[in-house]
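Chemist: Provided below are the primary sequence and the corresponding predicted coordinates.
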Amino acid sequence: MHDYLGHPFQAELSRELARRGHCVRHVYCSTITVGQGKLRVGETDSDRLSIIGMPRQGHRGSGPGTYGQDVGGLIRDFAPHVVISGNSPVPVQRHIQQTCAERGIRFVYWLQDVYSARAPSGEAGHHDEWERTARCEKATLLSSDAVVAIAEPFAVFVRQCGVPSENITVIENWAPLAEMECDSDDWAPARSDRSSGKHIFLYSGTLDDRHGADLLVRLAKACDARNSGVLYVVSEGTGRLALERARQLGIRRLQLYDFQPYDRVPSMFAAADVLLAGLSTEAGQMSVPSKVLAYLCAGRPVLAAIPSTNRAAQLLEETGAGLVVNPDDPDEYVAAAFALLADSARRQRMGEAGQQYARRAFAIEPIATRFEEVLVP
């Protein structure tokens, strides 16, 4: 199992497969700045599970290609019957697939994101880079023994690349319910605001130009103007810079924190009155924000500024677990946020609806059975 980003639910799948008697090596990149899951073997884990964090080397000429070669070396040493890989930069995914082909190892492409769906900018050289990425992504999909797509639009894209329908299985993402549910809402950073009766908006996760940092700035300014609500943003990297600049300009009701240790994430979610997600119109078709699924476990309402055609948006509307607004309409976003703050009964209904859905849909046993059918046909 290779999951470049080290997300929680992939690790849960590895644990369940090992519990069923499979020998599982779980590999992830240990040197990227994202919120990661439970990536240490615990006392209750099967002795058939190993977890390895691979650094992405920082010396000249390194990067995803070097990382892919290192993962390829692990594959050659471990000699598995099957490799499933996802969340990887396209060159990494291609190198892993080619390593498997050379060794006669079954390769399953877990399609979490379609990189070639991101339109190139107008800057010189970007279109050529995008074309290389698109060709490489398509070649890797065509060379895979099977593809797991996380939503039907992803499966449509894979079929359009020429992959036969019989090689494609749709298995929607989930969140590790047992790890995310929490009885305590005592998250230390928010303790003071909560004790003084302030309502809390919380955004947690990756934050770049696709995830609506500008909307968060607008919401923080509105909290100040209305003297109501506090926005907590838990993230790192380039997308946080706009928020740091806003705070330097004097926005008072904005709190910024680095990614939290995984065992504190459930209480962090539970400390919020409203959980926030964002995804640009451009990225909305071929990316499903996994944070929304984790949010559902927390029993809190979700405000999502994402396209209505995105699977996460559809899920929120189907379950009644939150509100979906146009990511290109900041006024609608701010209005929806404060409408939720003003209606505690509605927030409770939405939170309970999301949690009930998570308890029905996120049980790992049937999910793992579906993956077994793909991995060991």
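Modeler: Thanks, I have it. Residues are numbered from 1 along each chain as shown.
Chemist: Only C-alpha atoms from now on, for both contacts and neighbour counts.
Modeler: Will do.
Chemist: Tell me where the stretch 151-300 of the chain has helices.
Modeler: 152-160, 177-180, 191-195, 213-226, 241-248, 265-270, 290-297 (DSSP state H, counting those that start in this stretch).
Chemist: Could you give me the buried positions within the third one?
Modeler: Along helix 191-195, the positions that meet the burial threshold by neighbour count (16 or more other CA atoms under 10 Å) are R194.
Chemist: try stretch 279-298
Modeler: 279-281, 283-298.
Chemist: ok, now stretch 246-257?
Modeler: 246-247, 251-256.
Chemist: and it, how far out from the chain's middle?
Modeler: In terms of CA atoms, centre = their mean, to the nearest Å, the centre of stretch 246-257 is set 25 Å apart from its chain centre.
Chemist: And for stretch 242-253?
Modeler: 26 Å.
Chemist: contacting residues around it?
Modeler: With contact meaning CA atoms under 8 Å, 6 or more residues apart in numbering, stretch 242-253 is reached by 213-214, 216-217, 220-221, 223-224, 229-231, 254, 256.
Chemist: and if you look at stretch 270-280?
Modeler: Applying CA under 8 Å, 6+ apart, the set of residues contacting stretch 270-280 is 182, 184-187, 190, 194, 199-204, 209-212, 269, 289, 291-292, 295, 298-307, 327-328, 337, 340-341, 347.
Chemist: what's the neighbour count on Y262?
Modeler: 16 (other CA atoms under 10 Å).
Chemist: returning to that earlier point: of the contacts of stretch 242-253, which is the nearest to R159?
Modeler: Closest to R159 out of the contacts of stretch 242-253 is A213 (33.4 Å), distances taken as CA to CA.
Chemist: Assess the claim that the closest one and G239 are in contact.
Modeler: Yes - contact between A213 and G239 holds when scored by CA atoms under 8 Å: they sit 6.3 Å apart.
Chemist: got any residues that touch both of those two?
Modeler: With CA under 8 Å, 6+ apart as the test, A213 and G239 both reach L207.
Chemist: ok, now which ones touch E181?
Modeler: 266, 297-298.
Chemist: Oh, that last question was meant for L340, not what I typed.
Modeler: 274, 346-347 are the contacts of L340 under CA under 8 Å, 6+ apart.
Chemist: Need the residue closest to the centroid of the protein.
Modeler: Nearest to the mean C-alpha position of the chain, counting by CA atoms, centre = their mean, stands S290 at 3.5 Å.
Chemist: Might one say that that one is in contact with E172?
Modeler: No - with contact defined as CA under 8 Å, S290 does not reach E172; the gap is 10.3 Å.
Chemist: structure B:
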Amino acid sequence: MTSRSAGRFAWGSCFAASGMPGRVRWQRGVPGNHAKPCACAVMLAAHCTAESGMHVLVHDYGGHAFIAQLARSLARRGHRVTLLYNASNPTTPKGGLARRGDDPDELLIEGIALPRPVDKRAFVRRWRLERLYGRLLARRIVALKPDVVMCANAPLDAVRALDAACHAQGIPWVFWLQDLVAEATDRVLRKRLPVLGALVGAHYKRVEAGLLARSAAVVGITEDFRAPVLAAGVAAARYTTIPNWAPLDEVRPRAKDNLWAQAAGLERKLVFLYSGTLGFKHNPDLLLALAKAFADDHDVEVVVNSQGAPADWLRAQAAAAGLRNLRVNPFQPYEAMSDVLASADVLVSILEPDAGVYSVPSKVLSYHCAGRAMLLAVPADNLAARIVRDQGTGLVAEPRDAAAFIAAARTLRTDHAARQAMAARARAYAERTFDLAAITDRFEAVLSGCVG
């Protein structure tokens, strides 16, 4: 028996001893039967996979820093890890994708390039590019022949190509569910194309349900996703909740008076800062209203670091209204993120009411790492709002209540002691919660359970 097969035998034996299904076999066209492991199984998985190693292909369409951190952590445990991402998606901030001097040899990070950048608002062109991207992704899967694939943040047409390639090659794949993409698609298209949009939305709901059912396992970022995933026909034993996190060692609290703040002339200003994507699920009017509310307060600046059509609109509106206290910058280098966030006194996040059902703004997790007070216009039952409210790390308003949002901003503007207390609680929460070793244990258990 090879060390690889011995590890898998031990993993299956531990499941059997705990009264759960033993070795999990994933066959072409048949979703795997993923069981939730006991504590013994998690420890044994970490031991046996470290000896035998898996080839794990992690696909993250967005190229997010925390997913790159997980890829590195898995590689340091002796797994061969390939991280693929979309290199032609300019409206999503990326991080941690450059090769580092201490990266293990087992780690490969590779961008998939398209003939032109993806424009989210050009629906037909976007659809064609996403289908092309799926074909390019499928080719890499076939060429690399990993033991298991885990996919996050990808358009459903690209996931269909991934699913087809994995089934054709007999490779199990894990659906890492960051958003309920079909729900988002349905809601956006119904607003813009009332009749056709409903038909397209219904189509993608069927597609997403089928992909969830065909995956070997589903990892959701919130328990809120459990009910819709099970409604799609996924067995409860195949669903695991692993909340998102942010890299503690990469986003750190820094002094407000730092090099980035000095270069921007912000070191002596009270700064409300928004950093991240602005898309269909965000209302930039709230950021414009925030700047207008403090237009006569010359000590206050509103800074937005983002790219794409909403950021361009915001820049144009600020110019038209003569708002000198609103700056719209492009995405900043990930390596400067600690200084960028530290330049803020209050970090801002927004999310449309409908989007609260299908999305969790992960920027709020990076904000906690940075150790700053937060101002959110996010639905009250959204996970991000619950974290901020429960941990006392900021103030939350409903996204349709602009008056409450501005009132909360004014409270944070004037209450320095409250901001300091919120900032301290934010970093403390991140340090308690974002335990990379424990997070890697959980993903390793899911991935190992899918490999037959």
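Modeler: Everything's here; your move. What you are looking at is a predicted structure, and each value in this text was computed from that prediction instead of being measured.
Chemist: now what about the TM-score between them?
Modeler: The TM-score (TM-score structural alignment, normalised by the length of the first structure) is 0.96; 376 aligned residues with a CA RMSD of 1.5 Å.
Chemist: just to revisit the earlier point, A213 and G239 of the first structure: which is more packed in?
Modeler: Set A213 of the first structure next to G239 and count neighbours by other CA under 10 Å: A213 wins out with 22 against 18.
Chemist: Strands of the second structure, residue ranges please.
Modeler: 55-60, 80-86, 107-112, 148-152, 173-177, 217-220, 239-241, 270-275, 300-305, 326-329, 346-350, 373-377, 394-397 (DSSP state E).
Chemist: Using a markdown table, lay out those together with distance to C48 of the second structure.
Modeler: Formatted as a markdown table, these follow (distance: least, CA to CA, whole Å):
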| stretch | distance to C48 of the second structure |
| --- | --- |
| strand 55-60 | 14 |
| strand 80-86 | 15 |
| strand 107-112 | 19 |
| strand 148-152 | 16 |
| strand 173-177 | 20 |
| strand 217-220 | 20 |
| strand 239-241 | 21 |
| strand 270-275 | 41 |
| strand 300-305 | 44 |
| strand 326-329 | 48 |
| strand 346-350 | 42 |
| strand 373-377 | 42 |
| strand 394-397 | 43 |
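Chemist: Please name whichever of those strands is nearest to V207 of the second structure.
Modeler: Once these are compared by CA to CA, strand 173-177 is nearest, at 13.2 Å.
Chemist: the inter-axis angle of that closest one versus strand 55-60?
Modeler: Following axes from the mean of the first three to the mean of the last three CA atoms, to 10 degrees, one obtains 30 degrees for the angle between strand 173-177 of the second structure and strand 55-60.
Chemist: what's the matching range in the first structure for strand 173-177 of the second structure?
Modeler: Strand 173-177 of the second structure corresponds to residues 107-111 in the first structure, going by TM-score structural alignment.
Chemist: That stretch vs the second structure - mean distance after superposition?
Modeler: For stretch 107-111 of the first structure, the mean deviation from the second structure after alignment is 0.3 Å (mean CA distance after the TM-score superposition for the first structure).
Chemist: what's next to that stretch, contact-wise?
Modeler: Taking CA under 8 Å, 6+ apart as the rule, stretch 107-111 of the first structure contacts 82-87, 97, 100-101, 141, 144-150, 154, 375.
Chemist: hmm, back to that, would you mind checking which of the buried residues of stretch 246-257 of the first structure is nearest to H2 of the first structure?
Modeler: L256 (30.9 Å).
Chemist: how about the nearest residue to that closest one, chain neighbours excluded?
Modeler: V233 (5.0 Å; CA to CA, 6 or more residues apart in numbering).
Chemist: Check the gap between the alignment partner in the second structure of that neighbour and F405 of the second structure for me.
Modeler: By TM-score structural alignment, V233 of the first structure lines up with V304 in the second structure. Going from V304 of the second structure to F405 of the second structure by CA to CA, to the nearest Å gives 17 Å.
Chemist: Neighbour count: these two, which is higher?
Modeler: When V304 of the second structure and F405 are compared on other CA under 10 Å, the one with more neighbours turns out to be V304, at 25 against 22.
Chemist: looking at it, the more buried one is touching V271, isn't it?
Modeler: No - taking contacts as CA under 8 Å, V304 of the second structure lies outside contact range of V271: 10.3 Å.
Chemist: Next up, the contacts around the counterpart of A202 of the second structure in the first structure.
Modeler: With TM-score structural alignment as the criterion, A202 of the second structure lines up with E131 in the first structure. Each residue near E131 of the first structure by CA under 8 Å, 6+ apart is listed here: S116.
Chemist: Tell me how far E131 of the first structure lies from S116 of the first structure.
Modeler: Applying CA to CA to E131 of the first structure and S116 of the first structure gives a distance of 8 Å.
Chemist: same thing with S184 of the first structure?
Modeler: Distance from S184 of the first structure to S116 of the first structure, by CA to CA: 41 Å.
Chemist: Aligned to P379 of the second structure, what sits in the first structure?
Modeler: Looking across to the first structure (by TM-score structural alignment), P379 of the second structure lines up with P307.
Chemist: hmm, I was thinking of Y133 of the second structure
Modeler: Match for Y133 of the second structure (TM-score structural alignment): Y67.
Chemist: Can you give me every residue that contacts its match?
Modeler: Y67 of the first structure touches 54-57, 92, counting by CA under 8 Å, 6+ apart.
Chemist: now with 10 Å?
Modeler: 4, 29, 54-57, 73, 91-92, 95 (CA atoms under 10 Å, 6 or more residues apart in numbering).
Chemist: Over to A134 of the first structure?
Modeler: Applying CA under 10 Å, 6+ apart, the residues near A134 of the first structure are 90, 114-118, 128, 140.
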